[in-house]
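In: Compute the structure for the input listed below.
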Amino acid sequence: MTEESKQNSLKKKSMKAVMWSGGEVIARQGIRLIVSVFLARLLTPEEFGTVALLYIFADIAHAFIDSGFSSALGQRQDITHTDESTVYWFSIGMAVICASLLWAASPYIADFYGLDVLAPLIAIMGLNIVVMSLGSVHHPLLTKQLKLKKITIITASSLFISGCAAVWFASAGFGVWALALQQLTESVVSTAMLWMLSGWRPGIVFSIASLRRLFGFGGFLMLTSFLDIAYNRAYALIVGKVYGVGDLGFYNRADNARQIPMQALWIFLSRVAFPIFSAAAGDIERIRRGMQYSIRGVMFINIPIMLGLMVTSEPVIVLIYGDQWISAAPLLQILCLGGILMPLHLINLNAIKAIGHSKVFFRAELVKKLIGTGMLVFGLRYGILGLAWSQVAYSIMGFLVNAYFSGRYFNYGPLQQILDFLPALLLSAIMACTVFAMGKYWHNSFIPLLSLQVVVGGVLFVMLCQVFRLEAYTEVRTMLAHGFAKK
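Out: This next block holds a predicted model:
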């Protein structure tokens, strides 16, 4: 097979996966957005902030339960059913241990924050962790096989059912419990459907040899997960303790608004880029070209969305969450700047993981977190806005570190990557300045303003892409046309 035919094969495989992953992402983010619109009008910032405190404990537990094995199952091509079953039983055992530790620690955590309601909420979270572990192997196997149609059905169903339940609980006066029960309901439905649709069943077998072999790759990913969680969730612990759960609620909702579009790309890259890069693990040149293709396409979408969201933060916050959340708008503006480069982190790190360099992956994260901790401490001196600015600085620094390793292994370093997305950045900046100017001279209702800004911004950006013949625009348009033609 020639180099050109290999590259075309990689692109065709990517396109099919992108279409289904795109459908799953649209369903996921669309349902979450609609549910957020209702819940933000039924619950208070303090209630959202209270639940946000629990995320770090849940994430640490999930890192222990996974221990990097889901990535190992996805990366290795020589996985046996014994390996899969061993990981499954290990995950359940770790889930029970983590849940028990959380239940035992819940009174002390509640006392630390002076919130009695945290203790029973942590108990619910522990139950949720155990339920999720029951589908811990099914999901990565579906992802590895690129069976994203089934993942789309599972995601849409679980989010819709849990979202309806949360709105009902909130309207019935359950308060913060509506958010906790939403997560539990989502896990129950998702796990049940994974069992029904995946076809995979664990064997009654447990192999220490399998565990050791997979841990050789996954162990460093587990350590990386701990570093990532400790840094990314540290703000919740700090803000909740120093500034109170009310301010944490504002920060959480601002970050949530940014995550609505950003997580869509994040999920796509996790489910599509890593399996495809892993399939090409023996061909560095194919991975490099795949990275270029991914960066041009993903940044072409992400940059205008982040800049557009930044300059329309006030109407977006009011429209999604209501007037009582307007204090989250300045935070959203700052966080969107940091969100511009976020897809690059996952593309670079997925490429490094795909060639089996989990140690390098860990070292890169260790360097970033050490520097980022200093940024976080410095930012806290300037309040919650300073904390948000520290996230922007961390995003820039993190990109440079990740891209350095890509330059080392794939000859695709920071400068080459910047040059690949720079045209999209410049055209997006022109669009954002135009949209921002519209907002400065509009003094009527937010809803017509936002509608006009979205239309004008979108049309202007597409026109600029056509006039300047942006390569990424042509590639994305071709990909979408190919995807719809296949249907």
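
In: From now on I want contacts and neighbour counts done on CA atoms only, so please keep to that.
Out: OK.

In: Flag every buried residue along the one helix or strand Gly126 maps to.
Out: According to DSSP states H and E, Gly126 maps onto helix 118-133. By neighbour count on 16 or more other CA atoms under 10 Å, the buried set for helix 118-133 is 118-119, 121-133.

In: Give me the distance from the helix or strand following it to the chain's centre.
Out: Counting by DSSP H and E, the next helix or strand C-terminal to helix 118-133 is helix 138-144. Averaging C-alpha positions (CA atoms, centre = their mean, to the nearest Å) puts helix 138-144 17 Å from its chain's average.

In: And for helix 138-144, what's in contact with it?
Out: For helix 138-144, the surrounding residues in contact (CA atoms under 8 Å, 6 or more residues apart in numbering) are 70-71, 73-74, 148, 150-151, 194-195, 198, 200, 271-272, 275.

In: what packs against the next helix-or-strand element following it?
Out: Using DSSP H and E, the helix or strand that directly follows helix 138-144 along the chain is helix 148-171. Judged by 3 or more CA pairs under 8 Å, 6 or more residues apart in numbering; DSSP states H and E, helix 148-171 is in contact with helix 3-42, helix 138-144, helix 177-198.

In: Among those helices, which comes closest to Ser327?
Out: With CA to CA as the criterion, Ser327 lies closest to helix 3-42 of the helices and strands packed on helix 148-171, at 13.6 Å.

In: For the closest one, buried residues please.
Out: Applying 16+ other CA under 10 Å to helix 3-42 flags 7, 10-11, 14-33, 35-42 as buried.

In: With stretch 270-286 instead?
Out: Quick answer for stretch 270-286 (16+ other CA under 10 Å): 271-281, 284, 286.

In: Endpoints of it, how far apart?
Out: The first and final residues of stretch 270-286 sit 18 Å from each other (CA to CA, to the nearest Å).

In: do stretch 114-123 as well
Out: Terminal residues of stretch 114-123 are spaced 17 Å apart (CA to CA).

In: What of stretch 33-51?
Out: End-to-end distance for stretch 33-51, by CA to CA: 18 Å.

In: Look up how far Lys359 lies from Ser313.
Out: From Ser313 across to Lys359, the span is 39 Å (CA to CA).

In: Excluding covalently adjacent residues, which one is nearest to Ile287?
Out: Among residues not flanking Ile287 along the chain, Phe277 sits closest, at 5.9 Å (CA to CA, 6 or more residues apart in numbering).

In: to compare against the first, here's another:
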Amino acid sequence: MKDLKKKTLTGLGWSSAGNLVGQAMQFVVSIILARLLMPEDFGLMAMVLVFTSLAQVFMNFGFGSALIQDKNAAQEDFSTIFYLNVAIGIVLFIITFLISDLVAQFYETEIISKILRILSVTFIISSFGIIPNIILTKEIDFNKVVKVDITANFLSGLVAIILAYLDYGVYSLVAQSIMASLLRTTFIFFASRWTPSLVFEVASVKKYLNFSSNILFINIISKTLDEMDTILIGKFYPAASLGIFNRAKTLRKYPLQIIGGGINKVMYPSLAKIQDDDERLVKYYSALIHILSFLVIPVMFTLVIIAEPLILLILTEKWIEVVPIFQILCLVGFMISIGGINSNIFLTKGKSRFLLKFETVKRILFSLIILASLRFGLKGMATAIALATTLSFLANLHFPGKLIGFKFYRQLKIISFYLVIAIFSSSVALLYQFRLNEMNLLFQILIPSIQILIFYVFLVYFFKLKGFVLIMENLILPTIKKLELKKS
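Out: Have a look, this model is predicted:
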């Protein structure tokens, strides 16, 4: 148990640090690109990425989760799935190349066909890196994964910036995607020090097929319905409108990925090792909800308050339409981060079939709500997404928690404490915001942020909420001790 805790905390440290550096770097790159490119360029890329990201789901086929969940996965299992992934990658490349004209016709935008054909090569490239990445994930060896991600993202981002500066437009984003795939696959393959054996066992495929097929359908449904807003806006609105909406979603994504992304990467392989002990699972998830609530909720509410000066400072006036959409999406941002971890309970307990049904019903309802909002413009769609996210969040608390005896009201009670404190802290900052209108944009961002931080941390400490204690005991204090030991 101590070894698992040490491995998990180490993995969590590396994964969180990697997310922080990686997302911060991607954020800087995206800001530079947003200044160099037009909303239309991002809109065109968003249309294409809907289809490429859906195709990427087929690449793994759900075998990754199955291999992580299987405590006894052997070399022949990994090798067999490796060759299967490569074969799927080649098939996806051919299919995507052939249907590119149909996709362009759907969007009524001719250039989409050319972009999609160029990007289809990433299916073959990335197929070689899936199993090496799974092996490192299964071993909770996020040190190597983090270094690979940061290096690949930095170099591919640099290429995109140079091309954007040279007026290559949307093709600078295309080049970024291809370079990121190529570099990450190359680096992860060497970092894993794994080579496939010359073996293909049909029995290995059959062994994981039942579990993985459920995961595949879950991922297909999730990805398709998650991108329903992008598909609909791309179809019925100009590319520039999709660029605006996509930029709002992307900006919200960065803090969620920095905070929650690292935790999610580590938790599934860690919890898979204690899948038969419900008491420990409840303890782990309770701690996770405390930590995520403590970190994510105040960040999201702070972004709502400082949205306008933030957008004007980093993206300039041409992206001002992002502000109201960004604010609406941030209001429910914490629900994505907190509710998302509960889906891991189904996978941890091997309940992939139930997860398939759960996600199918939830995502269909989600899509219907978004579809009904289509005629109300971008703000209307953002509001509909916020409503659907709230309903999805409540379902994510109830059903997975029921599986391990972690009652709905207990989870909601934990989250509510942090939510009330964040709302109060943000309201105090909002009362003073009108006095800052004549100030520099940077001060309009910093002053409310500092006000919220001070009020929030003080109140959380005053009420002795567990999230603050957990972070202090497991992260901040051990780090300080290590630094003191190094000095001595």
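
In: Widest-spaced pair of the buried residues of stretch 270-286 of the first structure?
Out: Distance extremes for those: the farthest pair is Arg271 and Ile284 at 20.0 Å, using CA to CA.

In: Which one's more surrounded, Ser313 and Lys359 of the first structure?
Out: More crowded of Ser313 of the first structure and Lys359, by other CA atoms under 10 Å: Ser313, with 25 against 19.

In: is it true that the more buried one touches Ser327?
Out: No: using CA atoms under 8 Å, Ser313 of the first structure is not in contact with Ser327, being 10.5 Å away.

In: Can you spell out which helices and strands pack onto the helix holding Gly126 of the first structure?
Out: In terms of contacts (3+ CA pairs under 8 Å, 6+ apart), helix 118-133 of the first structure is packed against helix 55-66, helix 81-113, helix 177-198.

In: What span of the second structure is that helix aligned with?
Out: Helix 118-133 of the first structure corresponds to residues 112-127 in the second structure, going by TM-score structural alignment.

In: same deal with stretch 273-281 of the first structure?
Out: So stretch 273-281 of the first structure sits over residues 267-275 in the second structure, by TM-score structural alignment.

In: Other residues contacting the matching stretch?
Out: With contacts defined as CA under 8 Å, 6+ apart, stretch 267-275 of the second structure is touched by 4, 8, 68-69, 71, 137-140, 280-281, 344, 347-349.

In: what does stretch 249-265 of the second structure give?
Out: Counting by CA under 8 Å, 6+ apart, 12, 15-20, 23-24, 27, 137, 292, 295-296, 299, 326, 329-330, 333-334, 337-338, 341 sit against stretch 249-265 of the second structure.

In: related to what we said a few turns ago, compare the helices and strands packed on helix 148-171 of the first structure and give me the one nearest Lys487 of the first structure.
Out: Within those, the stretch nearest Lys487 of the first structure is helix 3-42; the backing value is 10.3 Å (CA to CA).

In: ok and that closest one relative to helix 177-198, angle-wise?
Out: 150 degrees (axes from the mean of the first three to the mean of the last three CA atoms, to 10 degrees).

In: related to what we said a few turns ago, please convert the buried residues of stretch 270-286 of the first structure to a markdown table, extending it with distance to Leu480 of the first structure and secondary structure.
Out: Below are these laid out as a markdown table (distance: CA to CA, whole Å; DSSP: H, G, I helix; E, B strand; the rest coil):
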| residue | distance to Leu480 of the first structure | secondary structure |
| --- | --- | --- |
| Arg271 | 18 | helix |
| Val272 | 16 | helix |
| Ala273 | 17 | helix |
| Phe274 | 21 | helix |
| Pro275 | 20 | helix |
| Ile276 | 19 | helix |
| Phe277 | 21 | helix |
| Ser278 | 24 | helix |
| Ala279 | 23 | helix |
| Ala280 | 23 | coil |
| Ala281 | 26 | coil |
| Ile284 | 27 | helix |
| Arg286 | 22 | helix |
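
In: nearest to Glu365 of the first structure, of the residues you listed?
Out: Phe274 (17.6 Å).

In: where's the closest one relative to Gln416 of the first structure, distance?
Out: Phe274 of the first structure sits 21 Å away from Gln416 of the first structure, taking CA to CA as the criterion.

In: picking that back up, will you turn the helices and strands packed on helix 118-133 of the first structure into TSV that also has distance to Phe484 of the first structure and mean neighbour count?
Out: Shown next, in TSV, are these (distance: least, CA to CA, whole Å; neighbours: other CA atoms under 10 Å):
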stretch	distance to Phe484 of the first structure	mean neighbour count
helix 55-66	36	20
helix 81-113	35	19
helix 177-198	25	19
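
In: Kindly reformat the ones you listed as TSV containing distance to Gly322 of the first structure.
Out: Formatted as TSV, those follow (distance: least, CA to CA, whole Å):
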stretch	distance to Gly322 of the first structure
helix 55-66	24
helix 81-113	28
helix 177-198	18
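
In: Tell me which of the ones you listed sits nearest to Pro423 of the first structure.
Out: Nearest of those (CA to CA): helix 55-66, 36.7 Å.

In: Contacts only, for Lys379 of the first structure.
Out: I think there's a mix-up here, since residue 379 of the first structure is Gly and not Lys. By CA under 8 Å, 6+ apart, the residues touching Gly379 of the first structure are Leu385, Gly386, Leu387, Ala388, Trp389, Ser390.

In: residue in the second structure matching the third one?
Out: Read it as Leu387 of the first structure. Superposed on the second structure with TM-score structural alignment, Leu387 of the first structure falls opposite Met381.
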